[in-house]
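>>> Sequence first, then the predicted structure, then my questions.
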Amino acid sequence: MGEVLVLTAAAGVPDAAAAGVAGRATRLAPGAIEVALDRPLPAGFAVPGVDANVVPAERRRKRLLIADMDSTIIGVECIDELADFAGVKAEVAAITERAMRGELDFEAALDARVALLAGLPESVLGECYAERVRLNPGARTLVRTMAALGAETALISGGFSYFTGRVAADAGFARNQANTLLVEGGRLTGRVARPILGRAAKLAALEAITAERGIGVADAIAVGDGANDLDMVRAAGIGVAYHAKPALAAEADARLEHSDLTALLALQGIAADAWVD
């Protein structure tokens, strides 16, 4: 069966990065090289400025991509940006940071943050999306390539459905799921519809989608950045921590600090000539 070393970096991976590694090296893309390992890597192996991850060679190509949204597929935390419009960004961002580190119960933290948005005009959601929300580098290529290769794609967020619906359409996700902000009289009520989608619900979504597709959780690749993503990342066949908090990074199969999201394609052995932009 064996293992494969995958070297990725948004700035590019030089051929020399694989020097000294025992195995057959193949360039997948300017920012990705894989090496079919003949023997285990030397202790402490690292390449400055390059992410080095080892994955099993067997069943690398996955049939489901399941992804977090905020700070993973997009570059911001939507709730923090909404809080900026409400003049409470510092207070909300501090709670967000603690929740992502796993220091606070997610549901309680979400309730506390959303309560601070009470009275904000509903129209601010559109302003926030238009002005602040951008796909992270490689997101659209990742999602559309996996869809083109026949995989299911799901955006599962502890954030808000207003944003996931739009981000999913932009990136190319087939489905999306998130929490719903309650609105009355054109203003946010400061409450979220129940049940709240959090850490357990993300794992449940992974299990439900794979069951629906007639595949196992080992056939999924999951990516996130915070403690809220821990269960789905740990359960998936390849669990990826993308510029993640320590709580998630410590548990993931692959850690990405120098790469864009096309690295998830490289982890599966999908070369650039198969990518869909």
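The structure has been received and is ready for your questions. Numbering: from 1, shown residues only.

>>> C-alpha only now, for contacts and for neighbours.
Fine.

>>> continuing past the helix or strand where residue 204 lies, what's the next helix or strand?
Here residue 204 sits within helix 199-213, counting by DSSP states H and E. Going down the chain from helix 199-213, the next helix or strand is strand 220-224, by DSSP H and E.

>>> just the angle between that following strand and helix 199-213, please?
160 degrees (axes from the mean of the first three to the mean of the last three CA atoms, to 10 degrees).

>>> Contacts for strand 220-224 next, please.
Residues from elsewhere that reach strand 220-224 (CA atoms under 8 Å, 6 or more residues apart in numbering): 62-69, 72, 210, 229-230, 232-233, 236-242, 244.

>>> Near residue 231, how many other residues are there?
21 (other CA atoms under 10 Å).

>>> try it against this one:
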Amino acid sequence: MNIALFHQDAIEDQLIREIEKSHAIVSIEKKTPRTAVLELKEALNIEQRTHLRNLGVLHQTDVGFLPKHFKGSDIKVLAMDMDSTLINIECIDEIADAVGKKKEVSEITEAAMRGEIIDFGESLRKRVALLKGVPASAFDEVFSQRLRLNPGAKELIAGAHAKGIHTLLVSGGFTFFTHKLQVQLNLSETHANQLEIVDGFLTGQVLGNIVDGEAKAAYVEARCLALGANKHAAITMGDGSNDLQMMHGAGLSIAYRAKPVVKEKADLAFDHVGLDACLDLL
């Protein structure tokens, strides 16, 4: 069983000693000062994994569990969610703020991301309907004034490209923002939802098929297949329940500042380090 440790600056020897008190460590490989991989003699149960993650919190260190099938040199695709993963905001909530409906929209967003609303498409249509009459110019204000890349985003994309990895942004958000980010970061491929705009104002409708959890997973699998590989060749990153399908079965799944339901099922949960920390494993 291999576990990975990630710290913003440097892995503490004290943490490794504490892990060693309850688990037999076969080997320790320090990938970089901030990242180490420990091979444990035995597999871990759920309680032991929870204990190690809690131990990591005490040392401001993210503790993750590498799947047996994960091999850094095999990774060909990096697939990411956009809102609250690659960027710092939920774009739909900020657009709603333009018409004083942020609270109403964000409550639905939060419920959907926590997995309390099963049908993501339905939740998106409800939120978009509340945006009827918003001027399209609000998009530019959100992008320029409110949207920021999360820590390590630029480094993550640049590092992935340097290794020849295909970068895929799959979002339940909107094409206006994914297209802007594709240009800004030179992303290989993006998919998102398109809002209907008539005479410069939102109609409250979504055009075409909705990019939900199932669609995200399909885009990841299709890109891996096109590159002559299976899903084990993908790293997937997300924060909400609609990311779980694309994360399931990936070479490595990463929950970034994620909802509890996502942290529980992801291989790695980044709460202390930036997005680019995963590059240390490649």
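Cool, got the structure. Since we're looking at a predicted model, the values are computed, not measured.

>>> Please state their TM-score.
Remark: TM-score between the superposed chains equals 0.90 [TM-score structural alignment, normalised by the length of the first structure]; 266 aligned residues with a CA RMSD of 1.8 Å.

>>> Please compute how far the helix holding residue 204 of the first structure lies from its chain's middle.
Averaged C-alpha coordinates place helix 199-213 of the first structure at 15 Å from its chain's average position (CA atoms, centre = their mean, to the nearest Å).

>>> now swap in stretch 125-140 of the first structure and tell me
Distance of stretch 125-140 of the first structure from the chain centroid (CA atoms, centre = their mean) equals 15 Å.

>>> can you give me the helices in the stretch 1-150 of the first structure?
78-86, 89-100, 106-115, 123-132, 139-148 (DSSP state H, counting those that start in this stretch).

>>> can you tell which of those is closest to residue 5 of the first structure?
Residue 5 of the first structure lies closest, by CA to CA, to one member of these: helix 139-148, at 19.7 Å.

>>> quick one: that closest one aligns where in the second structure?
Taken onto the second structure by TM-score structural alignment, helix 139-148 of the first structure occupies residues 153-162 there.

>>> Touching that stretch from outside, list them.
78, 86, 166, 167, 185, 187, 274, 275, 276, 277, 279.

>>> That stretch vs the first structure, mean deviation?
If you overlay the two and look at stretch 153-162 of the second structure, the average distance to its match in the first structure is 1.2 Å (mean CA distance after the TM-score superposition for the first structure).

>>> Show me what the longest strand anywhere in the first structure is packed up against.
When the first structure is scanned for its longest strand (criterion: DSSP state E), the result is strand 152-160. If you count contacts as 3 or more CA pairs under 8 Å, 6 or more residues apart in numbering; DSSP states H and E, strand 152-160 of the first structure packs onto strand 64-67, helix 78-86, helix 139-148, helix 161-171, strand 175-179, helix 199-213.

>>> In a markdown table: those, plus distance to residue 132 of the first structure and mean neighbour count.
Below are those laid out as a markdown table (distance: least, CA to CA, whole Å; neighbours: other CA atoms under 10 Å):
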| stretch | distance to residue 132 of the first structure | mean neighbour count |
| --- | --- | --- |
| strand 64-67 | 20 | 27 |
| helix 78-86 | 7 | 19 |
| helix 139-148 | 16 | 22 |
| helix 161-171 | 11 | 18 |
| strand 175-179 | 19 | 21 |
| helix 199-213 | 25 | 18 |
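
>>> For residue 36 of the first structure, which of the ones you listed is the nearest?
Per CA to CA, nearest to residue 36 of the first structure of these: helix 139-148, 22.5 Å.

>>> Please pull up the equivalent of residue 193 of the second structure in the first structure.
Using TM-score structural alignment, residue 193 of the second structure lines up with residue 179 in the first structure.

>>> which ones are touching that match?
Shown in contact with residue 179 of the first structure (CA under 8 Å, 6+ apart): 157, 158, 159, 160, 161, 192, 193, 196, 197.

>>> what residue of the second structure takes the place of the first one?
In the second structure, the position corresponding to residue 157 of the first structure is occupied by residue 171, as judged by TM-score structural alignment.

>>> Also residue 18 of the first structure?
In the second structure, residue 18 of the first structure lands on residue 16 (TM-score structural alignment).

>>> do the same with residue 198 of the first structure
By TM-score structural alignment, residue 198 of the first structure lines up with residue 212.

>>> my guess is its match meets residue 241, correct?
No - counting by CA atoms under 8 Å, residue 212 of the second structure stays clear of residue 241, with 10.2 Å between them.

>>> hang on, the earlier thing: tell me which of the contacts of residue 179 of the first structure you also see in the second structure.
Mapping the contacts of residue 179 of the first structure onto the second structure (both residues aligned by TM-score structural alignment, their matches' CA atoms under 8 Å) leaves 157, 158, 159, 160, 161, 192, 193, 196, 197 still in contact.
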